[in-house]
Each structure stands twice: as structure tokens, then as C-alpha cells.
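Chemist: The following block contains a protein sequence and its predicted model.
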Amino acid sequence: MFNEEMRSEKPIRWAMVGGGRGSQIGYAHRSSATRDGHFQLVAGAFDIDANRGRDFGVNLGLDASRCYADYLTMFAEEAKREDGIQAVSIATPNGTHYAISKAALESGLHVVCEKPVTFTVVEAEDLKRIAKAHNRIFGVMYGYTGFQMVHQAREMIKRGDLGEVRVINMQFAHGFHSEEVEKDNPGAQWRMNPEVSGPTYVLGDIGTHAFYLAQLMTDLDVDTLCCTRQSFIKSRAPLEDNAHVLMQFTNGAVGTLWASGVNAGSMHQQKIRIVGEKASLEWWDERPNQLSYEVQGEPARILERGMGYLNNDDSAVSSDRIGGGHAEGFFESWSNLYSRFGIVMKAADREDQETVNSTWYPGIDAGIEGVRLLERCVDSADNDSKWVKYHE
């Protein structure tokens, strides 16, 4: 069971860039970060409209003087204060992530950033170098990886319950953008603008979530891949609203990734299915408290979160916040991640590298692999879906 007594140290003084009024993701960050006492929101640069951002921050209970017009001003002014910010979360469009993250790290701040963290692997690796040089934690908000049954799957695969992994099917395919919703939806507009979103739409926006979940569960590395992508809403070209990726892994396994915003009628359909030589596992984010475990020749079984037959000695699985049978969901997953971010940030500040190294959290390496996937998929799709090496 989750240990709420971990809040033995003062909360980290924390700020946000982006995530202002009307932002669902901004609310998710604030609700999850502050839940367990690891973080306290004290400042923000919430909006490109300074007045609107200040009004929003004041309504959150912040001092108006700490609601800034832009992130550079915030970093500079907060650095002058004895009680200045120690960490920042970045919830802005993709094209701004690199510059904001770089400035934050160079200002001595820990960072939690939305994904994809950058447009290129070179930029992402640069952030890793800067974070290491300043002894700062860089967390990437792969928000679904805080679910306990994802880590249950990871432990079962590591233990050999499936035997050698043969097939990995990944998908995140919703239907909310099956029409040209971006005409009237600012949140959709920037996702479909290559200058802001980057070289992909659905692959970067949702495909990277499914890909990282599979990476986390299996620890397998991609050898080669090929990608085909489409813009069924023609105005979205050159960005795709549907994509299929074939993968070959270094252990001989094969995989598929389907990312789509035009799967009409679908809510999420984010499913990860791992097929081994003896058994298979399947996790679906719309039923996150359950894990399907299917052993060849035996009845299929559903494993439930919070039950004693799970790997409760594992620190991720034992983050249950309430007993089995009660539904935990999206905010619990995010809170589990922010709790881990808080633990490693505090450990880094006191130079406790052992705790940093022994605590799992989605860090900059996870961010780098997400960007690498996008680069390789674009390279393949834009060259007649040729097979490309994952690591150049």
C-alpha cells in the first residue's frame, strides 16, 4: 500500500510554464504534483497572454508578483529570491520544449516535461548532458506508466512467466479527430501544425505513449522498423492522423504500432499485448486496474490491482492508494509519477545518488527514445516506407 508518510521533507517549491486556464493537462499536473506533499506550487508563467496568466495564477492562490509574463523572466526573478522555485513543469506545445527545458536546467531547476521533449535526438541528448552537468533531474510525463498493472506486467515478463517474447502489439487509436475538429479547437490546431507540433502528429502525440509502455514492460530494443502514415483529413498534411509501424527487435521478436486519431467511434484503444512462447499479457488503459494473463492450454485469467497474489514487494506495484476492487485511474497514475519525481529530486539535492539510481521514473532517456522513434518513422515513411535501422 502507498506510504503517505514519505512527505518527511519540505515540499519542493515548484512552478509551471503553460498549463493555464482551460488546460486539462495543466490541471492534471497541478493536481498530481501537490497530492502527496512533495511539491508546492508557488509561481508560474501560465499563458502567452500575461494578464490572463496573472489572473489565472491569482485565482489559484498565488501571489500576483509571482505570476510571470514569460518563463525567462520567471527563472531570472525567482533565482533572486531565497524562497525561489526549485523545479518546473513544462506543459506547452512541443516546439517550445527544448528552449524552455534548456533554460530551466541552466537556471539550476529540476524539470518535468511533456513529450516529445524535443524535435530531434540531438536536442534531447543535449538536455541530458546539461541535466547531468547541473545534477538536475529531468522527468518526462509518460503519464500512463504510473499504473500499477503496467509494472506487474514488467515483473512477470522479467521473471519469465511468458517465456521468450515473440510479438509486441502496441496501439493508441482514438476517434476524436476523425473530422476536421481543428477548425474550432485551438488545442487541436497546434498539434496539426508542423512548426509547433514537429514532424509528426499522432505518432508523437499518442504513439510514443504506447511505445514507451512496451519498452518499459519488455526492456527490448528495436533493431529496424518501417512506417507508413496517412493524412486522411487532407488539410493536416504533411502531418499524419494515422500511422502503422512494423518493428523488428534485437532478440528476434517482431512488433506493430498503430497510432490514430481517426479510429471513428473509439475512445482510446490504447492496448499493449505481449506474446511470449508460453503465455501472453494484455493491458488496456480504459481498464487500467486489470491485466489479462493467458497461458497456453489454461483458462484465461484477469489479474486485479491491489490483490495479494501480485508482486507486492515491487515498489511500483505496491503504490496502491486503496484496496483492491476500488477503481484507481488517471490521476492516481500521474500522482505516482510525481511522487517518484519528488523523491529523486530531493535525493539529487542532497547528493544521494544511490536513491536516484535505485528509484524508477521516466527520465530523459525515455524522452530520447520517444524522439528517436519519431525520427526513424519519418525517415521511413517519407522514403516509401523503407526499413531503417533504429540506432544509426
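Modeler: On my side now, so go ahead. Numbering: from 1, shown residues only.

Chemist: only C-alpha atoms for contact and neighbour calcs from this point on.
Modeler: Noted.

Chemist: can you pull out the helices in the stretch 151-300 of the chain?
Modeler: For the stretch 151-300 of the chain, the helices defined by DSSP state H, counting those that start in this stretch occupy 186-191, 194-197, 202, 208-218.

Chemist: from the ones you listed, which stretch is densest packed?
Modeler: Stretch with highest mean neighbour count among these: helix 202 (a mean of 25; mean count of other Cα atoms under 10 Å).

Chemist: picking that back up, can you put the helices of the stretch 151-300 of the chain in a markdown table and add distance to residue 247?
Modeler: Below are these laid out as a markdown table (distance: least, Cα to Cα, whole Å):
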| stretch | distance to residue 247 |
| --- | --- |
| helix 186-191 | 25 |
| helix 194-197 | 24 |
| helix 202 | 18 |
| helix 208-218 | 11 |
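
Chemist: Could you work out which of those reaches nearest to residue 148?
Modeler: Minimum separation from residue 148 across those (Cα to Cα) falls at helix 208-218, 11.6 Å.

Chemist: Which neighbouring elements make contact with the closest one?
Modeler: When contacts are defined as 3 or more Cα pairs under 8 Å, 6 or more residues apart in numbering; DSSP states H and E, helix 208-218 sits against helix 148-159, strand 165-173, strand 271-276, helix 364-381.

Chemist: elements contacting the last one?
Modeler: Meaning helix 364-381. Using 3+ Cα pairs under 8 Å, 6+ apart, helix 364-381 sits against helix 121-133, strand 138-140, helix 208-218, strand 222-230, strand 388-389.

Chemist: okay, these in TSV with distance to residue 27 next?
Modeler: Formatted as TSV, the helices and strands packed on helix 364-381 follow (distance: least, Cα to Cα, whole Å):
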stretch	distance to residue 27
helix 121-133	26
strand 138-140	17
helix 208-218	19
strand 222-230	32
strand 388-389	39
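
Chemist: another one to put next to it:
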Amino acid sequence: MFNEESHLKQPIRWAMVGGGRGSQIGYSHRNAAQRDGLFKLVAGSFDLDADRGRDFAVNLGIDGTRSYATYKEMFAQEKCRDDGIQAVSIATPNSTHFEICKAALEAKLHVICEKPLTFTTDEAYVLKALAAENNCLIGVMYGYSGFPMIHQAREMVRRGDLGDIRVVNAQFAHGFHNEEYEKNDPSLKWRVTPAASGPTYVLGDLGTHTHFLCEMITEMEVESLCCMRQSFIKSRAPLEDNAHVMLKFKGGAVGTLWASAINSGSMHQQKIRIVGSKASIEWWDEFPNQLRYEIQGEAPRVLDRGMPYLYQDDQGVSCNRIGGGHAEGYFESWANLYARFAYAFNAVAENDQAALDSMWFPGIDAGIEGTRLCEKCAESADNGSQWVNFKD
């Protein structure tokens, strides 16, 4: 069970860039960060409209003088305060991530960033070096990786319950953008605009989530891939609203990844199936408290979150916020990640490398691999769906 008695000496003083009024993602960050009292929101640059951003900040209970017109102003002003911010979350369009992350790290702030982290892996490696230089951490918001049953799946693979991993089938395929809704939806418009979104749409928006979960659960690295992508809504070209990726993993396993926003009638359909030589497991994010476990020759079984027959650890499986049988969901998963970020940031502040080394959280390397997925899929698809090496 999540330990609600575990606290920091002082909450981490925290700010946001983006995520202003009406932002679902902004609310998700704030809800998760402040749920356990580990972060305190004290400043922000929430909106391109400074007055609207200030009004929003005041309504959140933030001192109006600490609502800033730009992130650059915020980093400069907060650096001069004795009670200045220690960390920042970035919930802005993809095209802004690199520059904001870079500025935050140069201001010696820890960063939690939306994905994909950057447009290119070269940019991501610049951030990695800058973070190391300034003794800062970068967390990437792969929000589904906080679900306890994802960690149960990972532990089952580690312990050999499935045998040798042979096949990984993954998908994140909703239907909410099966028509040209971006005509009247600014929050979607930037996602299908290359200058703001980068080289991909659904691969970056959806595929990165599922790819990260696959690598996290199996701990296998992609060796090469072949991508086919389409723009079924023609105005979205060259960005895809549907993509199929074939994967070869180091060690001989193979897999597929389907990312789509035009799967008409589907809510989410984020599913991961791991097939081993002895058994298979399958997780579906619309039923996140369950993990289907199928042993060859035996009746299928469903494992439920919060039950004593699950593996117990301090890294994820045991991080339940309520007993088994009750539904835990999206906000709990996000809060589990923010708790990890908080303890990691605190370990840096206390120069406790041993504690930091013992922690798991989606960090800079996870961000690099998500960016690499987008790059390599675009490279493959734009060259006749050729097979390309994942790492040159």
C-alpha cells in the first residue's frame, strides 16, 4: 500500500509552463503532483496571454506576482528568490520542449516534460548532457507507467514466468480523430501541424506511450523497425493519423505496434500482449487493474491489482492507493510517477546517490528512446517502409 506517512522535509517548490485554463493535461499534472503533498505549486507561466494566465494562477491560489508572461522571465525572477522554484513541469506543444527544457536546466531546475521530449535525438542528448552538468534530473511523463499491474507484468517477465519472450504486440488506437475535427479544435490543430508536432502525429502522441511500456515490461531493446503510415484525413499529411510498425528486438523476439487516431468507435484500445515460450500476459488500459495471464495448457486467469498473490516490491507492484476490488485509474498512475519524481529530486538535493540509484522512474533515457522511435519510424515510412536500424 502507498505510504501516506512518507514525506519530504519540505515540499518541492514547483512551477508549470503551459497547462493553463481548460487544459486536461495541465490539470493532470497538478492533480498528480500535489496529491501526496510532495510538491507545492508556487509559480507558473500558464498561458501565452499573460493576463489570462495571471487570472488562472490567482484562482489556483498562486501569488499573482509569481505568474509570469514567459518562461524565461519566470526562470530569471525565481532564481533571485530565496524561496524560488526547484522544479518545473512542461505541458506545451512539442516544438517548444527542447528550448524550455534547456532553459530550465541552465537555471538548475529539475524538469518533468511531456512526451515526445524533443524533435530529434541530437536535441535529447544535448539535454542529457546539460542535466548531468547542472546536477539536475529530467522526468518524462509516460503517465501509464505508474499503474501497479504494469509493474507486476515487468516482474513476471523478470522472474521467467513467461519463459523466453518471443512476441510483443502493442497498440494504442482510439477513434476520436476519425474526421477533420481540428478545423474547430485548436488543441488538436497543433498536433497535426509539423512545425508544432514534429515529424509524427500518432506515433509521437500515442505510440511513444506504448513503446515505452513495451521496453519497460520486457527490458528488451529494439534492434530495427519497419514502419508504414497513412494520413487518412488528407489535410494532415505529411503527418500520420494511422501507423503500423514491425519491430525486431535484440535477442530474437519480434513485435508490432499500431498507433491510430482513426479507429472509429474505439475509446482507447491501448493494449500490450507479451508472448513467451511458456505463457502470455496482456494488459488493457481501459481495465488497468487487471492483467490477463495465460499459461499454455491451463485455463486463462485474470490477476487483480491489490491482491496478496501478486509479487510485492517497493518499486511499483505494491504501490496501491486503495485495497483490491476498488478501481484505481489514471490519476493514481500519474500520482505514483510524481511521487517517484519527488523522491528522486530530493535524493539529488541530499546528495544521496545510493537512494537515487535504487529508484525507478521514466527519465532522460526514456525520453531519448521515445524521440528515436518517432525519428526512425518517419525515416522508414518516408523511404518506402524500409527496415532501418533503431540505433545507428
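Modeler: Perfect, thanks for sending it. Given the structure is predicted, the values throughout are model-derived calculations rather than measurements.

Chemist: that older thread, and the helices and strands packed on helix 208-218 of the first structure, which is most packed in?
Modeler: Mean neighbour counts for these (mean count of other Cα under 10 Å) peak at strand 165-173, with a mean of 24.

Chemist: For residue 38 of the first structure, find the nearest of the helices of the stretch 151-300 of the first structure.
Modeler: Of the helices of the stretch 151-300 of the first structure, nearest to residue 38 of the first structure by Cα to Cα is helix 208-218, at 24.7 Å.

Chemist: neighbouring contacts of the closest one?
Modeler: Here helix 208-218 of the first structure makes contact (Cα atoms under 8 Å, 6 or more residues apart in numbering) with 116, 142, 144-145, 150-151, 153-155, 157-158, 165, 168, 170-172, 221, 257, 270-272, 366, 370, 373.

Chemist: Provide the aligned range in the second structure for that helix.
Modeler: Aligning helix 208-218 of the first structure against the second structure (TM-score structural alignment) gives residues 208-218.

Chemist: Next, the mean deviation of the matching stretch compared to the first structure.
Modeler: Stretch 208-218 of the second structure: mean distance to aligned residues in the first structure after superposition is 0.3 Å, counting by mean Cα distance after the TM-score superposition for the first structure.

Chemist: starting at the chain centroid, how far to that stretch?
Modeler: Mean-position distance between stretch 208-218 of the second structure and its chain equals 10 Å (Cα atoms, centre = their mean, to the nearest Å).

Chemist: State the distance from the residue nearest the centre of the second structure to residue 296 of the second structure.
Modeler: Nearest to the geometric centre of the second structure sits residue 142, at 1.4 Å (Cα atoms, centre = their mean). Computed as Cα to Cα, to the nearest Å, the residue 142 of the second structure to residue 296 of the second structure distance reads 32 Å.

Chemist: before we move on, what about residue 221 of the second structure?
Modeler: Taking Cα to Cα as the measure, residue 221 of the second structure falls 26 Å from residue 296 of the second structure.

Chemist: Just want to know which of these two has more residues nearby.
Modeler: The residue with more neighbours, out of residue 221 of the second structure and residue 296, is residue 221; 17 against 13, by other Cα atoms under 10 Å.

Chemist: circling back: so which of the helices and strands packed on helix 208-218 of the first structure comes closest to residue 233 of the first structure?
Modeler: Checking those against residue 233 of the first structure by Cα to Cα gives strand 165-173 as the closest, at 15.5 Å.

Chemist: Show me how far the closest one is from its chain's centre.
Modeler: Using Cα atoms, centre = their mean, the offset of strand 165-173 of the first structure from its chain centre is 18 Å.

Chemist: Give the aligned range of it in the second structure.
Modeler: Going by TM-score structural alignment: strand 165-173 of the first structure matches residues 165-173.

Chemist: quick one: contacts of that stretch?
Modeler: 206-207, 210-211, 214, 218, 252-263, 266, 268-277.

Chemist: Now do the buried residues in the helix of greatest length in the first structure.
Modeler: The residue-count maximum for a helix in the first structure (DSSP state H) belongs to helix 330-349. Of the residues in helix 330-349 of the first structure, 330-348 count as buried by neighbour count, 16 or more other Cα atoms under 10 Å.
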